[in-house]
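> Provide a 3D model corresponding to the input given below.
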Amino acid sequence: MQRLLLWIGIGIFFGWSIAILVNFSIYQHSTEQWTFIHPIVDGIMFMALMLVFYLFIWRTYKRNTSTASKQIAVLGGLSFVLAIVFII
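Just a heads-up that it's a prediction; the model follows:
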C-alpha cells in the first residue's frame, strides 16, 4: 500500500506535467496572471513543490498520524490565506 501511495503521488506529478505541456496554448491564452520564470516552468515547479509536500506528509503520517493531521491543517490554512491574498 505504501508503494502504491508513492506511485500515486509521482504519477500525479508526471501526469499534470504532461497535461500542461500538451495544453499549453490553451493555458497561455486563458491566464493573465504573472509568472516568475515561464508559465510551463512555474507550473511544473508548483507541482514539484506539491509532490514534496505530499511525500513529507506521507512520511510523517507513517510515523505519527496526529502530527500529519496538524501539518495538513496548517498547509491548508496557509493555502487558503494565500489564495485570498493573491485574489485581492
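> Every contact and neighbour count from this point should use C-alpha atoms.
Noted.
> got a list of contacts for stretch 68-84?
Here stretch 68-84 makes contact (CA atoms under 8 Å, 6 or more residues apart in numbering) with 57, 58, 60, 61.
> the helices in this protein, which residues?
2-22, 24-30, 39-63, 65-87 (DSSP state H).
> With mean neighbour count added, can I get those helices in JSON lines?
Putting those into JSON lines (neighbours: other CA atoms under 10 Å) gives the following:
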{"stretch": "helix 2-22", "mean neighbour count": "14"}
{"stretch": "helix 24-30", "mean neighbour count": "11"}
{"stretch": "helix 39-63", "mean neighbour count": "15"}
{"stretch": "helix 65-87", "mean neighbour count": "12"}
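> that older thread, return the closest of the contacts of stretch 68-84 with respect to residue 10.
residue 58 (12.5 Å; CA to CA).
> which ones are touching that closest one?
Contacts of residue 58 by CA under 8 Å, 6+ apart are residue 68.
> another one to check against the first:
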Amino acid sequence: MQLINSAPYMSNDFLSIFGTFASAFIFLIILDGVLKAISLWKAARANQLVWFVVLIIFNTVGILPIVYLLFFVKKDENKVVASIKKTAKKTIKRLKR
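As a prediction, the model looks like this:
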C-alpha cells in the first residue's frame, strides 16, 4: 500500500529556505517576546489597563509593542532631573572635603 502525499506542493525547496532563515525566525520570535514583556511591564506600572489588555490579546509581531514604547510611555523626567541633582550634590560634598 502506497502512502498518499497530502501536500505535493511542499517540496524540498521550502525546507531548504526555512532552514536558511531559521535563525532569523528564532531571533524575531525572541525579540517579539522581549518587546512584549517590556511593554506589558511598563503598561502595568503606569496603570494603563487598556494598553495592557490590548498588548496581551493582539499578536502584532512586535509592531504594537514598539508603537507603545515609542509613543505612549510617559517619560518621567522629574525623576531623572531629581536623580541628577542628587548625584551632583553628593559630588560637590565630596569635593569640599
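> Fetch the TM-score of the aligned pair.
For this chain pair, the superposition-based TM-score is 0.38 by TM-score structural alignment, normalised by the length of structure 1; 46 aligned residues with a CA RMSD of 3.0 Å.
> got the contacts of stretch 68-84 of structure 1 as CSV, with distance to residue 18 of structure 1 columns?
Supplementary listing: these in CSV, determined by distance: CA to CA, whole Å:
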residue, distance to residue 18 of structure 1
57, 24
58, 24
60, 29
61, 29
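> Going by distance to residue 85 of structure 1, which of these wins?
residue 57 (24.8 Å).
> Quick one: residues contacting the closest one.
Neighbouring residues of residue 57 of structure 1 by CA under 8 Å, 6+ apart: 68, 71, 72.
> now the first one, nearest residue through space, not along the chain?
Spelled out, that is residue 68 of structure 1. Nearest-residue entry for residue 68 of structure 1: residue 61, 5.0 Å, with adjacent residues in sequence omitted and distances by CA to CA, 6 or more residues apart in numbering.
> Can you name the residues that contact that neighbour?
Taking CA under 8 Å, 6+ apart, one finds 67, 68, 69 in contact with residue 61 of structure 1.
> wait, which of these is closest to residue 8 of structure 1?
The nearest member of those to residue 8 of structure 1, counting by CA to CA, is residue 68 at 18.3 Å.
> Report the contact partners of residue 18 of structure 2.
Residues near residue 18 of structure 2 by CA under 8 Å, 6+ apart: none.
> Work out for me the element it sits within.
Per DSSP states H and E, residue 18 of structure 2 falls inside helix 12-45.
> Report all helices and strands that the helix or strand just after that helix contacts.
Next helix or strand after helix 12-45 of structure 2 toward the C-terminus (DSSP H and E): helix 49-57. When contacts are defined as 3 or more CA pairs under 8 Å, 6 or more residues apart in numbering; DSSP states H and E, helix 49-57 of structure 2 packs onto helix 12-45.
> Run a quick neighbour tally on residue 35 of structure 2.
19 (other CA atoms under 10 Å).
> measure it to residue 15 of structure 2 for me?
Distance, residue 35 of structure 2 to residue 15 of structure 2, by CA to CA, to the nearest Å: 29 Å.
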